[in-house]
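Novice: turn this into a structure:
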Amino acid sequence: MSIMTAPMSTPEPDQSDRENLIKVPITADLLHGVVELEQTERGVRPHRLPGWARAQTADPQLAMVEAQTSGVRLVFRTTADVVELEVLPTKVVYPGAPPRPGVRYHLVVDGELRAETEAAAGNVLSVDLATGSSRLEPGPSHTLRFDDLGPAPKTVEIWLPYGEVSELIELRSDAPIVPVTDDRRRWVHHGSSISHGSNADGPTTIWPVVAARGGDVNLTNLGLGGGALLDPFIARTVRDLPADLISIKLGINLTNADLIRMRAFTPAVHGYLDTIRDAHPDTPLLLISPIYCPIHEDTPGPGAPQFREDGTIAFVATGDPAEVAQGKLTLNTIRDELGRIVQQRGAADPQLHYLDGRRLYGPDDHDELPLPDNLHPDPATHRRIGERFTEIVFGAGGPFAG
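Specialist: Next comes the predicted model:
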């Protein structure tokens, strides 16, 4: 099998090779981890929020990240030796900052990672970190080719990048493809950029996917970079999805966006939980507080990016700790309040659980694996968080134990 590692990209196949392949329509039953498919002129664009929810905000950051395909994968059975996927990605660049990871495709065959690659072409969205303005430069599509798969029947998963918008144009193979129904327990997770993927080195190594594979569950990842802000349409989206397990990770975005005060935070969390419980009254529901992040433990936001001398970015907290008395949020005040809310509701809701995020990544972990930009984990930390979640939450006695 040809195994390619980023930053290498798959060479474009010859047109004669392509003409001998079967064209497979990309339909909803091939895609897992998707909330809605948008039909485009050339193919389909996966979304992780429904259209009615997207219409309820004008935030360009949320519009970008919900269309990025974190946790989204094509899954099928086949005897094909060659599989091609034509894609039109939209890559995000931050002028003046180093390229960020999150653009790799992972090929998994019968549960094992067999190849990884990038799409060399595509649209480019340039985002100015200082002003938030952006500019889109259109680009061509790219065909990813996976060959030497062998003639044996197999389950193939193509995991899409967590840091790109992926328009899927055409799937091709040299043997028929059959969609796979995933009958495992359905886990719906919502969180911030850390749940979205942040600095993980590929789509199957972000912590929710590591945890889902460890817990043997079917993941729908609603991790949204900068978007875990207690928006009511997110709660209604979670409410409307089929789910056997639900987790909500709250805190860091509310602090670094400086969006809300404690007076509004408490009833907003209650309302969020009430909305989810409207359709999932007895589903195990885990409320997770932030992992350890020194800049915001006791200092409120807003957070701000700064360029280091080497050109990398570091985030800083610009708030005043004295403002906590007026209701500004820090990670510690959020943890205290989330724990209190779960305890208050616990008698009437025994399937509501609380997890202090520092059990997933705490001060000792930070000493060993510090956050490279003061905010987001590195690839090794993503794996650690996912493995810890598997042990604590999916393990014996955990709230999601099988």
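
Novice: only C-alpha atoms for contact and neighbour calcs from this point on.
Specialist: Fine.

Novice: what about the strands in the stretch 301-402 of the chain?
Specialist: For the stretch 301-402 of the chain, applying DSSP state E, counting those that start in this stretch gives strands covering 303-307, 313-317, 352-355.

Novice: for comparison, sequence B:
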Amino acid sequence: MTDWISTPIDARVLRGALDLERTEHGVLPHRLPAWVREQYLTDHLAMVEAQPSGVRLAFRTDATAVELDALRTKNAYHGVPPLPDGVYDLLVDGRLTGQASVSGGNVRTVDMATQSTVTTPGPAGTVRFTDLPTGVKDIEIWLPHAETTELIALRTNAPVDAAPGIGRRVWLHHGSSISHGSNATSPTSIWPAVASALGGVELVNLGFGGNALLDPFTARTMRDTPADLISLKVGINLVNADLMRLRAFTPAVHGFLDTIREGHPDTPLLVVSPIFCPIHEDTPGPCAPDFSGSTLRFRALGDPADRASGRLTLTVIRDELARVTEQRAADDPNLHYLDGRELYGEPEFERMPLPDALHPDTAAHRHIGERFAELVFGNGGAFAAKEA
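Specialist: Okay, here's the model as predicted:
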């Protein structure tokens, strides 16, 4: 029988979360602070910010067995086949060593047409990793990026110490569902996780599905969050939500950047425009789910002729982001721009098409992460490490 040692789940062993909420079950990691959660009005943002994309347990131990009790809330969608279970990725000394899922949990059923939800409760479950290598090692357990996860208990068969920071730079990133990890199969296969591993940095991922909307509270959160590197990937949600026109978009971008600069005046700051997405390259939103085929796909409902009146497309947004960043960079040498098609463009779409016409699959996530690491963390990139 294993002699288990319980370790409190708190900020000492949890990375990538900006707030921990105590619930009746345990600890719920949030990626937006409590004051922000009092300001937004949508259930959808409440759902996605509580999905722990990029959040992981990190500790040093010589344990050979680890157990984690958790209560998941898994999404289901009317008219869509059941989603696969969320995956917990186990990394030992930085290498993917195991994967598992938790059973039971709550099911949140979403009507994509109305965004109404109904939640059916279920029991907590346990994730187990056994037969780990002997000796002292650094362990990370990355939580499922698309399942709300209440952490109840962490047990090991040897004592746990907080993993050392080892002086790695902190990369704070904000983006849409693509940055959140939509369609990737596990939490370390989402493109920001791939890029952070290759870049040797600590990731704080503020990728929120459907909610990269230049919200002022997100800008203030980024302003107040310690970071050595900051990136903002914006555009696709503004188009597919049909949220604003060009007249509002330009000052909103300036305001977002101004707010970040209040807290990070000299931090390398990278603005990334959208990746290639044919349905919205020259067609405005809104975007709607299409259930006419055997699998879920998305389609644009706007009229390309409306670009003349200021409606946004990806082409319009790329042009304006390039112009705004070039203008500001004259007085801000640490501000940089990257065209998202450098990460995933027409050639990539031909080889790795977007399965639902909107989100990349796991292979494309890896490609985007590798390209980001090459272009941004590599020699001459905006986040290239400076020699001491």
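
Novice: overlay them and tell me the TM-score.
Specialist: TM-score for the superposed chains, counting by TM-score structural alignment, normalised by the length of structure 2: 0.98, backed by 384 aligned residues with a C-alpha RMSD of 1.0 Å.

Novice: deepest of the strands of the stretch 301-402 of structure 1, which one?
Specialist: Across these, the average number of neighbours (mean count of other C-alpha atoms under 10 Å) peaks for strand 352-355, which reaches a mean of 22.

Novice: now do that strand: everything it contacts.
Specialist: For strand 352-355 of structure 1, contacts defined as C-alpha atoms under 8 Å, 6 or more residues apart in numbering pick out 284, 285, 286, 287, 288, 289, 338, 339, 342, 345, 346, 399.

Novice: and the first one? What does it align with in structure 2?
Specialist: Spelled out, it's residue 284 of structure 1. Under the alignment (TM-score structural alignment), residue 284 of structure 1 pairs with residue 268 of structure 2.

Novice: in CSV, list the strands of the stretch 301-402 of structure 1 along with distance to residue 380 of structure 1.
Specialist: Below are the strands of the stretch 301-402 of structure 1 laid out as CSV (distance: least, C-alpha to C-alpha, whole Å):
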stretch, distance to residue 380 of structure 1
strand 303-307, 23
strand 313-317, 19
strand 352-355, 21
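
Novice: and of the ones you listed, who's closest to residue 383 of structure 1?
Specialist: strand 352-355 (18.0 Å; C-alpha to C-alpha).

Novice: average gap between the top strand by length along structure 2 and structure 1?
Specialist: Across structure 2, the longest stretch assigned as strand under DSSP state E is strand 66-77. Strand 66-77 of structure 2: mean distance to aligned residues in structure 1 after superposition is 0.5 Å, counting by mean C-alpha distance after the TM-score superposition for structure 1.

Novice: could you pull out the helices in the stretch 101-250 of structure 2 for me?
Specialist: Along the stretch 101-250 of structure 2, counting by DSSP state H, counting those that start in this stretch, helices occupy 177-180, 191-199, 216-224, 236-240, 246-263.

Novice: mean per-residue distance, the first one to structure 1?
Specialist: Translated: helix 177-180 of structure 2. Here helix 177-180 of structure 2, set against structure 1 after superposition, deviates by a mean of 0.1 Å using mean C-alpha distance after the TM-score superposition for structure 1.

Novice: swap in the fourth one?
Specialist: Once the two structures are superposed, the average separation between helix 236-240 of structure 2 and the matching residues of structure 1 is 0.1 Å (mean C-alpha distance after the TM-score superposition for structure 1).
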